[in-house]
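this one's sequence-less:
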C-alpha cells in the first residue's frame, strides 16, 4: 500500500478531528486547505524583491483590467453599458473565428477552444478575476515574509513552525467561524484545546520539532475578527452581479475570496 503524502495525512486530520467537510468538485477530488510549503524560498533579498515587485505589478494590472472591463459597475452611464455590449459581441465573434480551422491537439487546446466558443468576453473576465485573487494572495504572503525575514537582523527561531501555526489558525477561524484558543492540560504541558491538539498532530506529520505553545500563541495573536467574518469583496460583488453570466464555481470562488480577505486589509496598506 502506498503511504499517504503529508498533504493527504493533514487533510485526513482536518476531516476527522475538525469535522471539515469541503465540497468536492468530483469523486476523488482532494480540496485544498492551506499550504504546507515553507514560506521563504528565496536565496537572497534581490530574488525576493524581484518576485515581490513582479507580483505587485501583475496584481495591480489585473485590478485595473477588471475595473475597466466589468460593465455593471455602480453609477455607470447607459452608453457605457451599450458600448460593452457591442464590444463583447465583436470580441466573441473574433475569438470564435480564430478556432474554426485549427483542431485541438492537447487538453489545453480543448480547454481554450471551449472558452473561446462560450462567451469568450465574460469567460476571460472570470479567469482574470481568479488570477487577481491568486496574485493578490501571493503578494500578501510576500509582504508577511518581508516583515519576518528581510526587515529583521536575525530570523526568528523555527519560522516554519510559526508559518504553519498561522495558516492553520486562519483556516480554523474561517471554517469554524470562531477564533482559535490555546491552553495546556492540568496533567502536563499538553495542548488542551481543539486548535492546539490538531496543531500538534500537524507538526508531527510535517516533522516540525518546536515549542507548540509559543508558535500557537503567536499565531493566535495575529488574528482579528475579520479572519472569522471576512469583509465582502467589492470587486467580486459587481463581477457576479445580477444580469451577468453565472460564476463558474461559487464554492471555489468563495474559498479564494475568503483567503484573500483574511489579509486583504494588510495587503492594501503596503
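Looks like it came in fine. Please read all numbers here as calculations on a predicted model, not as lab measurements.

Please make it C-alpha for all contacts and neighbour counts, starting now.
Will do.

What ranges does the stretch 151-270 of the chain have for its strands?
Along the stretch 151-270 of the chain, no stretch is classed among the strands by DSSP state E, counting those that start in this stretch.

where do the helices sit along it?
Applying DSSP state H, counting those that start in this stretch to the stretch 151-270 of the chain gives helices spanning 159-176, 194-206, 212-221, 225-228, 234-239, 250-269.

Most tightly packed of those helices?
Most buried of those, by mean neighbour count (mean count of other Cα atoms under 10 Å): helix 159-176, with a mean of 21.

Show me what it packs onto, helices and strands only.
In terms of contacts (3 or more Cα pairs under 8 Å, 6 or more residues apart in numbering; DSSP states H and E), helix 159-176 is packed against helix 194-206, helix 212-221, helix 225-228.

of all those helices, which lies closest to residue 9?
Closest to residue 9 of the helices and strands packed on helix 159-176, according to Cα to Cα: helix 194-206, at 7.1 Å.

Show me what the closest one is packed up against.
helix 6-17, helix 159-176, helix 212-221.

can I get the ones you listed in CSV with distance to residue 84?
Output for the helices and strands packed on helix 194-206, formatted as CSV (distance: least, Cα to Cα, whole Å):
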stretch, distance to residue 84
helix 6-17, 44
helix 159-176, 37
helix 212-221, 46
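
Those helices: which one's closest to residue 109?
Among those, helix 6-17 comes nearest to residue 109, with 30.4 Å by Cα to Cα.

hold the first one in mind and look at this next one:
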C-alpha cells in the first residue's frame, strides 16, 4: 500500500494510491502520524479503502504532494553507510553506525523548492532510503526488527557542508536547515519489498551524480533498528535515514555545490521520484 499526503503546507490531508489513482481517505483517517501508526491504522485503512473505492474522493494530479508522514518525533540519520561514500569523503569505513539527528522542521514535500540557506556556499545533495517506524521499539532483536517497520520513503538528505564540517560541534547544524528533508512522494508499506536490492539515483540539471543500490549499505535496515533501539526508544512515525552512496558534491574534485535554479531529481526503485529546484534564501 502507498500512503501519501496532499494539500497546502501545514494543511495536508491523508491519501492512498492504488495503481495510478490517488484517493482522499481523510474521512477514515485524521492523519499519518504517531497515533495512526501506533494503532492498527494500516490494516484498518486498507480494508476500508478496498470496500469504498467506488465512493472515495479522487485527488487530482496537479495537487501539491506533501511529506507522507506528519512531522515525526525524530529523524535519525546514519552517516557514511556506503563504503564508496566514506572513501570519497576521505573518512574511515565505520565499524559501528555513525548516528546524527536532523531537525523535523527541515521536512517538506518531495517536489517543494530547496532553499539554499542564508550565507550558504556549500549546499549538497544525498539520495537516501528512509525507514518509518510502525511500532514502538526498545531493545529490539535484529531478527524482530521487521515487526517494527511501517514502510519506506525516499529522502534527499540535503547538507550544508560548511555548517556541517567547518563550524565545529555536531553535524546537525549542516543537516537541519528549512527544506533540507524532502520526503516522498509516498510511503510504501513493507510487504513484498526487497529492501536490500533497490536501485537509487540522483541527477543535478540532468547529469547523473549518484547511481547505486541499497545492496551496498554497510549496516542493513534490521541491524539499524536493533542498534538504535539500544540507545533510544523508537516511536511510531519516527524516521531512520540510512545513508547515501558516492556522488555527493563534496566528493568531486573540485567540489560541486548547488546554486539557485539548479534542478535536483532523485528516485529509489519502488519508492517513486522527486524533484527540487534550488532557490536562494529570502528574508
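Perfect, I can see it now. Owing to the predicted nature of the structure, the values given are computational and were not obtained by experimental measurement.

TM-score of the superposed pair?
After superposition, the two chains reach a TM-score (TM-score structural alignment, normalised by the length of structure 1) of 0.22; 103 aligned residues with a Cα RMSD of 6.3 Å.

what's the closest of the helices of the stretch 151-270 of structure 1 to residue 59 of structure 1?
Using Cα to Cα, the nearest of the helices of the stretch 151-270 of structure 1 to residue 59 of structure 1 is helix 250-269, at 11.0 Å.

quick one, the closest one and helix 159-176 angle?
Angle, helix 250-269 of structure 1 to helix 159-176, by axes from the mean of the first three to the mean of the last three Cα atoms, to 10 degrees: 130 degrees.

Can you list the helices and strands that helix 250-269 of structure 1 packs against?
When contacts are defined as 3+ Cα pairs under 8 Å, 6+ apart, helix 250-269 of structure 1 sits against helix 120-145, helix 225-228.

one more time with 10 Å, if that's ok
helix 120-145, helix 159-176, helix 225-228, helix 234-239 (3 or more Cα pairs under 10 Å, 6 or more residues apart in numbering; DSSP states H and E).

I'd like to know which of the ones you listed is closest to residue 58 of structure 1.
Using Cα to Cα, those put helix 120-145 closest to residue 58 of structure 1, at 7.1 Å.

Indicate which one of the helices of the stretch 151-270 of structure 1 is closest to residue 121 of structure 1.
Among the helices of the stretch 151-270 of structure 1, the nearest to residue 121 of structure 1 by Cα to Cα is helix 234-239 (12.8 Å).

For the helices and strands packed on helix 159-176 of structure 1, give me CSV that also has distance to residue 117 of structure 1.
As requested, these are arranged in CSV below (distance: least, Cα to Cα, whole Å):
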stretch, distance to residue 117 of structure 1
helix 194-206, 45
helix 212-221, 47
helix 225-228, 39
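
Can you say which of these is nearest to residue 238 of structure 1?
Evaluated with Cα to Cα, these place helix 225-228 nearest to residue 238 of structure 1, the distance being 21.1 Å.

Give me the nearest residue to residue 260 of structure 1, chain neighbours excluded.
Computed as Cα to Cα, 6 or more residues apart in numbering, the closest residue to residue 260 of structure 1 that is not its neighbour in sequence is residue 137, at 5.3 Å.

Burial check on that neighbour, number of neighbours?
22 (other Cα atoms under 10 Å).

Could you report the neighbour count for residue 90 of structure 1?
When neighbours are counted by other Cα under 10 Å, residue 90 of structure 1 registers 12.

cool, residue 43 of structure 2 as well?
Neighbourhood size, residue 43 of structure 2 [other Cα under 10 Å]: 9.

For it, give its distance to residue 36 of structure 2.
11 Å (Cα to Cα, to the nearest Å).

Quick check: closest non-adjacent residue to residue 24 of structure 2.
Counting by Cα to Cα, 6+ apart, the residue nearest residue 24 of structure 2 is residue 15, at 4.5 Å.

In which helix or strand does that neighbour reside?
Here residue 15 of structure 2 sits within strand 13-18, counting by DSSP states H and E.

Likewise for residue 85 of structure 1?
helix 78-98.

So which bits of that helix are buried?
84, 88, 92, 95, 96 (16 or more other Cα atoms under 10 Å).

Tell me the helix or strand right after the strand holding residue 15 of structure 2.
Next along the chain after strand 13-18 of structure 2, taking DSSP H and E as the criterion, comes strand 21-24.

Tell me the helix or strand right after that next one.
The element immediately downstream of strand 21-24 of structure 2 (helix or strand, assigned by DSSP H and E) is helix 34-38.
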